[in-house]
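# Any chance you can model this:
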Amino acid sequence: MNTKSIVSGGVCILIGGFFSLSALTSLKIGTSTNMGPGYFPLSLAIILIGIGLYIAAQAIREESDGFRFGLGAIPWRGTLLICLSPIILGLTIRGMGLAPSIFLTAMVSAFASRAQTMKMAVSVSLVLTIFCVLIFGVILKLPIPVIGPWFSL
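Below is the predicted model:
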């Protein structure tokens, strides 16, 4: 058995279980034709539990990686940058606006990988920024300025 994958599957199952229990106890679920506020979170939680079960089941069939108590080295750079990204988005979206804030957030999270190059990070950030502006600004018409007051003259 692959212990890392079993632990990963277990974490997915626990997180999915927590959110499904939370949705079931505190939100109205509704039906498929009349969805309540808990319908979507419950659906995502069930999908996450399914993914966790699949990962754990595959781990049981895999070759053993040798039982070790620890899970190996923790990639602190990636962990820090991925956790920091939504905080940056939350702190900058009102002042910078949607486009610069998404671009900055994507750039920060892009460098969570040590293999990332500047050219690829900028390319992915630009594509993601354009996509988000089209979806949230043009199609959904959310009341978030594309360019915020920090950049106004």
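# When you work out contacts or count neighbours from here on, use the C-alpha atoms and nothing else.
Fine.
# Chain neighbours aside, what residue packs nearest to I6?
Leaving aside its chain neighbours, I6 sits nearest to A56 (4.6 Å; criterion: CA to CA, 6 or more residues apart in numbering).
# what sits against that neighbour?
Listed by CA atoms under 8 Å, 6 or more residues apart in numbering, the contact partners of A56 are 5-10.
# Considering those residues, which is situated nearest to L153?
S8 (49.4 Å; CA to CA).
# wouldn't that closest one be in contact with G52 here?
Yes - contact between S8 and G52 holds when scored by CA atoms under 8 Å: they sit 7.3 Å apart.
# Which of those two has more residues huddled nearby?
G52 (24 against 17; other CA atoms under 10 Å).
# I'd like the structure of this one too, to check against the first:
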Amino acid sequence: MQFRLASLHKNVWGGTLMVALGGGVVWQSLQYRVGSLRVMGPGYFPLVLGIILIATGVIIAIQGSLAAPRPAATEKLAPQWKAWALISLGIIAFVVLAQYFGLVPATFAVVFISALGDHGNSWRAAAVLAIAIVAVAVAVFWWGLQVQLPLFRWPPFPWLAA
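Below you'll find the model as predicted:
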């Protein structure tokens, strides 16, 4: 049986990438003072996260290697230009709307526009998802972390209001 790299399960590749990334995080965290559990240094938390990333990557890679090899691709899938365009547009909309209108409209726009990039989502599903993510974003970023971005900004263009 001939071994081909392309026949490996995608989880093997993903797990390997996570192990490599975790290794880089661990290596970089060792450039700082790690300290101990009682007196943590600036490198302690990244070290722990890197180790967790490595362990997760190993588990995913092992799970992927135990899966049946995927069959060779018989058809070439066309690029999903609609998804690329809508996700990019969503990010641009977030940047612009956050600056002039605030966190709530910007978060709603990025999630709603990006969700429409998936052909399986309807307008209603995208709106429900956007409303849910706005609630989470307000709770986490505005209330929990107290990010200095107003929920709403009105008038959006102060120089026009005068």
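# on that earlier part again, show me what the residue nearest to I6 of the first structure aligns to in the second structure.
Counting by TM-score structural alignment, A56 of the first structure lines up with A61 in the second structure.
# Let me know the secondary structure of E63 of the first structure.
coil (DSSP: H, G, I helix; E, B strand; the rest coil).
# Quick check: it touching S5?
No - using CA under 8 Å, E63 of the first structure is not in contact with S5, being 11.1 Å away.
# Of those two, which one has the most company?
The neighbour comparison of E63 of the first structure against S5 (other CA under 10 Å) goes to S5, with 20 against 11.
# Does the more buried one belong to a helix, a strand or coil?
Here S5 of the first structure takes the helix state, with states given by three-state DSSP.
# residue contacts, the residue nearest to it when sequence neighbours are not counted?
Closest residue to S5 of the first structure apart from its sequence neighbours, by CA to CA, 6+ apart: A59 at 5.4 Å. A59 of the first structure is in contact with 1-3, 5-6, counting by CA under 8 Å, 6+ apart.
# Likewise for G144 of the second structure?
Going by CA under 8 Å, 6+ apart, the list of residues near G144 of the second structure is empty.
# for the residue in the second structure that C12 of the first structure lines up against, what are its contacts?
Residue pairing (TM-score structural alignment): C12 of the first structure is matched to M18 of the second structure. Taking CA under 8 Å, 6+ apart, we find M18 of the second structure in contact with 53-54, 56-57.
# so of these, which ones are in strands?
Among these, none falls in strands (DSSP state E).
# Sweet, I'm off.
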